[in-house]
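**Q** Quick one, fold the following:
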Amino acid sequence: MKKREAYKLTINEDFTEFRFTSIGPKGNIPKIVVFKYFGGNIYNLGFGDVVENDWDDKVITDNKDMRKVVQTVANAVHIYFDNYPDREIMIWPVDRKRKLLYNRVFKEKAEEIDLFFHVAGLDFKNSINEKYDPSYIYDAFVLKNKTRIFEK
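**A** Take a look at the predicted model:
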């Protein structure tokens, strides 16, 4: 598998916060990936810009490095699962624009994602919780670890 360009991650002690800096025409923008307890065995993946002592998951930075940022978030997911292989991760976009973006990313990367994860697609309005189907637009995704093989 081709190794993709990603930002260097700074990780907290319990592997629940991953920080990196997006570098592009809009400057150096601190980013964060956070895994927070959702319920049962599920942890929600939050992602956004670091602002003061908090973070904002609604801001659109457009620093022209989306592929590198997506790969960095994917690396954080792999590292999280390396440390918590029995947990599940929910990815629930905060707005329609991100919903479409995340669905596009999952569709483009479906074959690669399937190597590592079982993915369920969720459609809340229609009460759908099913094995991921790239032709469907989902409201959220739940990932389960398949394997712990990951080259950092």
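**Q** Going by C-alpha atoms from here, please, whenever you check contacts or count neighbours.
**A** Will do.
**Q** and the gap between residue 144 and residue 80?
**A** In this structure, residue 144 and residue 80 are 12 Å apart, going by Cα to Cα, to the nearest Å.
**Q** Tell me which residues of the host helix or strand of residue 50 come out buried.
**A** Using DSSP states H and E, residue 50 maps to strand 42-51. By 16 or more other Cα atoms under 10 Å, the buried positions in strand 42-51 come out as 42-50.
**Q** structure for this one too, so we can compare:
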Amino acid sequence: MKVENYQVERLSARIYQFHSDGVRGNIEMIIIFTPLRDNAYNLGFGVWNELLEKVDDSIETRNGDTDKILGTVAHTTLNFLSEIPEANIYATGSCPMRTRKYQMGINKHLRDLKEIYKVQGLVLDIHCPDARIGAIPDWQGEWQNLEPGVNYDAFLLSLK
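**A** As a prediction, this is how the structure comes out:
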């Protein structure tokens, strides 16, 4: 998968740093793989808030490099999977619009991804009022192989 991406520095076993460089300057970004249970990890990324010493995934950088940021996160995720081949990576956006943006990026490279990876999407059960309570693996809905034209609420990536 050929995508433009930034140089990434590994800060620890599951935390990575890179800098978005665009129209609003140089912005520190962090990618974190948080263990959930078994071999499941939640993929999170966002702007590093130095004052609060935490990642803020709700900030819109508007730095003009969204595709390069997403390419960097994708590249780092694939490298993480190559190091921990039994891992299952869960991801969703902090809002429906971001989830949709992630899906568009995945769909753009889906054919190449499917050669090596199992790519699934979660469609939440809209009839279940508590479908989104708890950690992602506990969400109620149906995991299915990712197909274009279906809107997903979350994504799961693992090696075949």
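**Q** so where is the longest strand anywhere in the second structure in the first structure?
**A** Longest strand in the second structure by number of residues (criterion: DSSP state E): strand 25-37. In the comparison with the first structure, strand 25-37 of the second structure aligns to the range 27-39 (TM-score structural alignment).
**Q** Report the mean deviation for the matching stretch after fitting onto the second structure.
**A** Superposing on the second structure and averaging over aligned pairs (mean Cα distance after the TM-score superposition for the first structure), stretch 27-39 of the first structure comes out at 0.8 Å.
**Q** Show me how far that stretch is from its chain's centre.
**A** Centroid separation between stretch 27-39 of the first structure and its chain, computed with Cα atoms, centre = their mean, to the nearest Å, is 9 Å.
**Q** Check stretch 43-51 of the first structure too.
**A** Worked out by Cα atoms, centre = their mean, stretch 43-51 of the first structure lies 9 Å from the chain centre.
**Q** In the first structure, mark out all the helices, start to finish.
**A** With DSSP state H as the criterion, the first structure has helices at 66-83, 96-108, 110-116.
**Q** Take those and write them to a markdown table, including mean neighbour count and distance to residue 3 of the first structure.
**A** Listed next are the helices of the first structure as a markdown table, based on neighbours: other Cα atoms under 10 Å; distance: least, Cα to Cα, whole Å:
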| stretch | mean neighbour count | distance to residue 3 of the first structure |
| --- | --- | --- |
| helix 66-83 | 19 | 10 |
| helix 96-108 | 15 | 16 |
| helix 110-116 | 14 | 12 |
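**Q** I'd like the ones you listed laid out as TSV, including distance to residue 27 of the first structure.
**A** Converted to TSV, those look like this (distance: least, Cα to Cα, whole Å):
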stretch	distance to residue 27 of the first structure
helix 66-83	14
helix 96-108	22
helix 110-116	30
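**Q** now for these, which one comes closest to residue 57 of the first structure?
**A** Across these, residue 57 of the first structure has its closest neighbour in helix 96-108 (10.0 Å, Cα to Cα).
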